[in-house]
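Q: Quick one: sequence and predicted model below, then my questions.
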Amino acid sequence: LLNEFLKEHKKVEQQQASISELKSTVAQQQTGIEVLTAQLKEQAAQIQKVSAQLEVNKPAPQVVVNKP
């Protein structure tokens, strides 16, 4: 009976170690997601800025008259 208990206790300890490792992995992934989100926001802001500059620098349309 004691042997059974010790086996089960060892399984529980292994499961707890696995859970701790998974929690650590999730935390690292969450940090990575936050970094990527910040980078995406930065890139979106840069794209918007460049788009606005292109719009300002866009030449006015010119009308061409063909003379027969």
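A: Thanks, I have the structure now.
Q: CA atoms for contacts and neighbours, from now on please.
A: Will do.
Q: And the helices in the chain?
A: Remark: helices assigned in the chain by DSSP state H are 2-57.
Q: what's the offset of stretch 26-43 from the middle of its chain?
A: On the basis of Cα atoms, centre = their mean, to the nearest Å, stretch 26-43 is displaced by 4 Å from the centre of the chain it belongs to.
Q: Please apply the same query to stretch 9-27.
A: Averaging C-alpha positions (Cα atoms, centre = their mean) puts stretch 9-27 25 Å from its chain's average.
Q: ok, structure two:
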Amino acid sequence: MPRDVAEVNPDLVVRDKYGDIDMVRYDAVNTMLLNEFLKEHTTVRELKREIAALAATVREQESKIQEVSDQIQLRNLAPQAIDNNQ
């Protein structure tokens, strides 16, 4: 595992005088993980807002589509009503 940590971020390990990994700086790992978590949390929050806005747009479009469909249906029924009255 220390090698994996060093590959991701060399600053998270302490090396001995021979350059071998001596230990992992877990305090720094925890800080890095917290920072990454906070970034992801912010991203999730922004995505939730975007989804809510998109959902509102879809609802608005559905309403407009229904209005147009209703108008088309009324126009199609109007000639039939005139024909029935004759």
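A: All right, it came through fine. Only a predicted model underlies this, so the values are computations on that prediction, with no experimental measurement involved.
Q: Can you tell me the centre-most residue of structure 2?
A: Geometric centre of structure 2, nearest residue: L47, 3.4 Å, by Cα atoms, centre = their mean.
Q: which residue in structure 1 lines up with it?
A: Under the alignment (TM-score structural alignment), L47 of structure 2 pairs with Q29 in structure 1.
Q: so how far is V68 of structure 2 from the residue nearest to the centre of structure 2?
A: 31 Å (Cα to Cα, to the nearest Å).
Q: swap in V8 of structure 2?
A: V8 of structure 2 is 56 Å from V68 of structure 2, by Cα to Cα.
Q: what about the residue mapped onto E13 of structure 1 from structure 2, distance to F37 of structure 2?
A: The alignment partner of E13 of structure 1 in structure 2, by TM-score structural alignment, is T31. Distance, T31 of structure 2 to F37 of structure 2, by Cα to Cα: 10 Å.
Q: Same question for S69 of structure 2.
A: As for S69 of structure 2, its distance to F37 of structure 2 is 47 Å (criterion: Cα to Cα).
Q: Repeat that for Q66 of structure 2.
A: In terms of Cα to Cα, Q66 of structure 2 sits 43 Å off from F37 of structure 2.
Q: How about R15 of structure 2?
A: Taking Cα to Cα as the measure, R15 of structure 2 falls 27 Å from F37 of structure 2.
Q: next one: E7 of structure 2
A: Applying Cα to Cα to E7 of structure 2 and F37 of structure 2 gives a distance of 20 Å.
Q: try Q71 of structure 2
A: Distance, Q71 of structure 2 to F37 of structure 2, by Cα to Cα: 51 Å.
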